[in-house]
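**Q** Predicted model and sequence follow; I will ask about them next.
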Amino acid sequence: MARRSDSSRTMATSVPTSSRRKTGRRSPLASVALLLIGLLATGGAYAAFTTSASASTPASEQAQVSEGKKLFEANCATCHGLGAVGTAGVAPSLVGVGPAAVDFQVGTGRMPMAASGPQAEQKPTQFTNTQIAALAAYVGSLAPGPAIPSADSLKGGNVSTGAELFRVNCAMCHNVAGAGGALTEGKYAPPLTGVTAKHVYEAMVTGPQNMPVFNNLNITPKDKAAIVAYLQYLDSHPSPGGLDLGNLGPVSEGLFVWIFALGAIVVVTIWLTAKPN
């Protein structure tokens, strides 16, 4: 009887052990550990990718600035000095003018100047677009300044609003139709026909030559886009009144009528009265 009870006691203790082995469960800590491992692996891969991508961007920008510095020292430093700090009585400092000023002056051929004069005249450019961008990047790296406008900032302007703003802020020098006009001491406001939208915008934010600077407090970016739209409208729509006489305004048109039309009438009158004699 004692042996039977011992065997039964052995069976009683062995059965729960085998059942636990068959129905064993994974610890909750294992799931948490796997989740943490997955998150760390994903985060590490993303961090490595973004770090490599961000590291390549400054490297390319630095290469562009370095190229622009070489171009500047070879073509511009004679007048503007090393480091673009300017030279007394020859050329101003370019520190702080921003990339937009360089893109306008070099992109329109005004710089480098062919000869010293009261005003830099527009002429064919001497640099490629890549070289102009490099020069702008170099000057922009010297100090903060107006940036080159994006393509989106030049679109969507209201033509009628732009016409009103142009008459108030620009027509006294450039003429209401953008035909340009004379200023003092041999200077002039250039005609705005055929000027690209980017260069018009850059001229407003940088104030080249004798032009004042129109910052965002004077004329908002939206209003600048409206002025650009108005000038583009003038380029694409010829004068509806026929011969525009250079768009120089009513004074030139009245003078034309007075000299040529009335002169022709006087000549015909003299001829008719003199013919019978």
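**A** Okay, I see it.

**Q** Going by C-alpha atoms from here, please, whenever you check contacts or count neighbours.
**A** Fine.

**Q** ok, now how distant is the closest residue to Gln64 other than its chain neighbours from Ser252?
**A** Excluding the flanking residues, the one nearest Gln64 by Cα to Cα, 6 or more residues apart in numbering is Ala134, at 5.2 Å. Ala134 sits 44 Å away from Ser252, going by Cα to Cα, to the nearest Å.

**Q** for Val168, same thing?
**A** 21 Å.

**Q** again with Ala91
**A** According to Cα to Cα, Ala91 and Ser252 sit 37 Å apart.

**Q** With neighbour numbers in mind, choose between these two.
**A** Ala91 (16 against 13; other Cα atoms under 10 Å).

**Q** neighbours around the residue nearest to Gln64, how many?
**A** Neighbour tally, Ala134, other Cα under 10 Å: 27.

**Q** And Asp6, by the same measure?
**A** 11.

**Q** three-state assignment of it?
**A** Look at Asp6: counting by DSSP: H, G, I helix; E, B strand; the rest coil, its state is helix.

**Q** ok, now Thr78?
**A** helix.

**Q** Quick check: buried residues in the helix or strand Val102 falls within?
**A** Under the criterion of DSSP states H and E, Val102 resides in helix 98-107. Burial within helix 98-107, assessed by neighbour count using 16 or more other Cα atoms under 10 Å, is assigned to Gly98, Pro99, Ala100, Ala101, Val102, Asp103, Phe104, Gln105, Val106, Gly107.

**Q** quick check, distance from the helix or strand containing His199 to the centre of its chain.
**A** Counting by DSSP H and E, the element that carries His199 is helix 197-206. Taking Cα atoms, centre = their mean, to the nearest Å, one finds helix 197-206 lying 8 Å from the centre of the chain it belongs to.

**Q** Alongside the first one, take a look at this:
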Amino acid sequence: MRLLNRSAGRISRHRRGPVAGLVVLLFGLLLTGGLYTVLDTAFVPAQADEQTMSDEELVAEGRELFLVGCSSCHGQNAEGLATVREGQVKGPSLVGVGAAAVDFQVGTGRMPMARPEQQAPRKGVVYNEEEIAAMAAYVASLAPGPAIPSEEDYSLEGLSEEEREEAIVRGGQIFLTNCTACHNFNGSGGAMPRGGYAPNLKGVEDRYIYEALLTGPQAMPNFSNGNLSPEAKRDVIAYLNTIEDQPEYGGFGMGGLGPVSEGLFAWLLGIGGLVGFAVWIAAHTTRTTRTPHLEEGAEA
């Protein structure tokens, strides 16, 4: 009994020492880390494999849709095709354009095109959202490119009223500097060289405007995040939303096309109306029916 009491006392003294506390702490950390490693190895890879399989299935579905609806112009592997005539491109390469370009072109109905040699107009959408997402995933798997933006990228949610006003002012300055040459100061669009045109921006969803800025479709320049930050793109969209809701204080905006339409209106209806009225007055002046008097001695 005395031996046991001495041993217990010795253990109790070592347990109260600082070295014993450090040993217990290290043992606890090693035990916790080991359990975490075992659990992480057991469960996380299964979830990652499941997500990978889901992505692979989405890409496979997108490839099937691409082969049916897009490969005749863009090639079996999205490498692009060139026509025999003058080396014109029938369908450009989609390698590296990213998911955002597919979401914009297909989501606005511009693709698939009926006639590849013309500028693609916006029309009815052929594919549903799931099919568009699958084709975007397939094109994105070919090479790195711009991703589809989320609502947080182009929304002013979370900003104060003062910050919103500042964002709109910044967006107006960017738009008036870089975009009015093609899209008009009012965002109404206009004619472009070689039969092209800048589309009307009124009524266009914010996501598609952001994707157009990001990818530069057709004749539009590419405003990547390197030369136009995501915040600047968001500000431009905010400005476009404000001018879309702005009323026509003059009563008749004539399409918002600026001095061209206003000058045409002035010439045709203003000066043209005055000229027509003058002609009408001249045609309806009072005419005399009397014959002029003959001078005396003149023969009748």
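**A** The structure has been received and is ready for your questions. Treat the numbers as computed from the prediction; the structure is a model and nothing was measured.

**Q** Quick check: TM-score for this pair?
**A** Here the TM-score for the pair of chains, by TM-score structural alignment, normalised by the length of structure 1, is 0.85; 263 aligned residues with a Cα RMSD of 2.6 Å.

**Q** still on that earlier bit, please tell me I have it right and the residue nearest to Gln64 of structure 1 contacts Gly68.
**A** Yes - the pair Ala134 of structure 1 / Gly68 is scored as a contact, 4.2 Å apart, by Cα atoms under 8 Å.

**Q** between these two, what contacts are shared?
**A** Among the neighbours of Ala134 of structure 1, none is also in contact with Gly68 (Cα atoms under 8 Å, 6 or more residues apart in numbering).

**Q** Count residues in the vicinity of Gly273 of structure 2, would you?
**A** Gly273 of structure 2: 13 neighbours (other Cα under 10 Å).

**Q** actually Gly189 of structure 2, sorry about that
**A** 22.

**Q** which position in structure 1 aligns with it?
**A** Under the alignment (TM-score structural alignment), Gly189 of structure 2 maps onto Gly180 of structure 1.

**Q** show me the contacts for that match.
**A** For Gly180 of structure 1, the contact set (Cα under 8 Å, 6+ apart) comprises Cys173, His174, Tyr188, Ala189, Pro190, Pro191, Leu192.

**Q** just Thr108 of structure 2 next, same as before
**A** Arg122, Lys123, Gly124, Val125, Tyr208.

**Q** Of those, which pair is most distant in space?
**A** The two members of these with the most space between them (Cα to Cα) are Gly124 and Tyr208, at 14.8 Å.

**Q** out of those two, which sits in the busier spot?
**A** Taking other Cα under 10 Å, Gly124 of structure 2 and Tyr208 do not tie; Tyr208 has more neighbours (19 against 12).

**Q** Gly91 of structure 2 contacts Pro116, doesn't it?
**A** Yes - with contact defined as Cα under 8 Å, Gly91 of structure 2 reaches Pro116; the gap is 7.3 Å.

**Q** Now name the helix or strand holding the residue nearest to Gln64 of structure 1.
**A** Assigned by DSSP H and E, Ala134 of structure 1 belongs to helix 129-142.

**Q** For the next helix or strand after that helix, grab the matching residue range in structure 2.
**A** For helix 129-142 of structure 1, the following helix or strand on the C-terminal side (DSSP H and E) is helix 159-169. The counterpart of helix 159-169 of structure 1 in structure 2, using TM-score structural alignment, spans residues 168-178.

**Q** since we're on the closest residue to Leu183 of structure 1 other than its chain neighbours, how many residues are nearby?
**A** Distances taken as Cα to Cα, 6+ apart place Ala189 nearest to Leu183 of structure 1, at 6.8 Å, with adjacent residues excluded. Ala189 of structure 1 has 20 neighbours, counted by other Cα under 10 Å.

**Q** Just tell me what Ala189 of structure 1 corresponds to in structure 2.
**A** Using TM-score structural alignment, Ala189 of structure 1 pairs with Ala198 in structure 2.

**Q** so who does that match touch?
**A** Ala198 of structure 2 makes contact with Cys182, His183, Gly189, Gly190, Ala191, Met192 under the criterion Cα under 8 Å, 6+ apart.

**Q** hang on, the earlier thing: quick one: contacts of the helix holding Ala134 of structure 1?
**A** Applying Cα under 8 Å, 6+ apart, the contact partners of helix 129-142 of structure 1 are 64-69, 71-72, 84, 94-103, 106-107.

**Q** mean shift of it relative to structure 2?
**A** In the superposition with structure 2, the average deviation recorded for helix 129-142 of structure 1 is 0.5 Å (mean Cα distance after the TM-score superposition for structure 1).

**Q** Tell me which residues of that helix come out buried.
**A** For helix 129-142 of structure 1, a neighbour-count test (16+ other Cα under 10 Å) marks Gln131, Ile132, Ala133, Ala134, Leu135, Ala136, Ala137, Tyr138, Val139, Gly140, Ser141, Leu142 as buried.

**Q** Please apply the same query to stretch 241-253 of structure 1.
**A** By neighbour count on 16+ other Cα under 10 Å, the buried set for stretch 241-253 of structure 1 is Asn247, Leu248.

**Q** Where does the closest residue to Gln105 of structure 1 other than its chain neighbours sit: helix, strand or coil?
**A** Excluding the flanking residues, the one nearest Gln105 of structure 1 by Cα to Cα, 6+ apart is Met111, at 5.4 Å. Here Met111 of structure 1 is recorded as coil under three-state DSSP.

**Q** Please give the number of neighbouring residues around Met111 of structure 1.
**A** By other Cα under 10 Å, the residues close to Met111 of structure 1 number 21.

**Q** What distance do you get for it to Thr196 of structure 1?
**A** Applying Cα to Cα to Met111 of structure 1 and Thr196 of structure 1 gives a distance of 17 Å.

**Q** Could you do Asp103 of structure 1 as well?
**A** Look at Asp103 of structure 1 and Thr196 of structure 1: by Cα to Cα, they are 12 Å apart.

**Q** can you confirm Thr125 of structure 1 is in a strand?
**A** No - going by three-state DSSP, the assignment for Thr125 of structure 1 is coil, not a strand.

**Q** That one: how many residues sit nearby?
**A** 16.

**Q** Pretty sure it sits against Gln105.
**A** No - if you go by Cα under 8 Å, Thr125 of structure 1 and Gln105 don't touch, sitting 9.5 Å apart.

**Q** which ones are touching the most centrally placed residue in structure 1?
**A** Centroid check for structure 1 by Cα atoms, centre = their mean gives Pro149 as the closest residue, at 1.8 Å. Contact partners of Pro149 of structure 1, counting by Cα under 8 Å, 6+ apart, are Ala100, Lys198, Tyr201, Glu202.

**Q** try 7 Å
**A** Pro149 of structure 1 makes contacts with Lys198, as judged by Cα atoms under 7 Å, 6 or more residues apart in numbering.

**Q** How about Gly162 of structure 1?
**A** Residues near Gly162 of structure 1 by Cα under 7 Å, 6+ apart: Asp223, Ala226, Ile227, Ala229, Tyr230.
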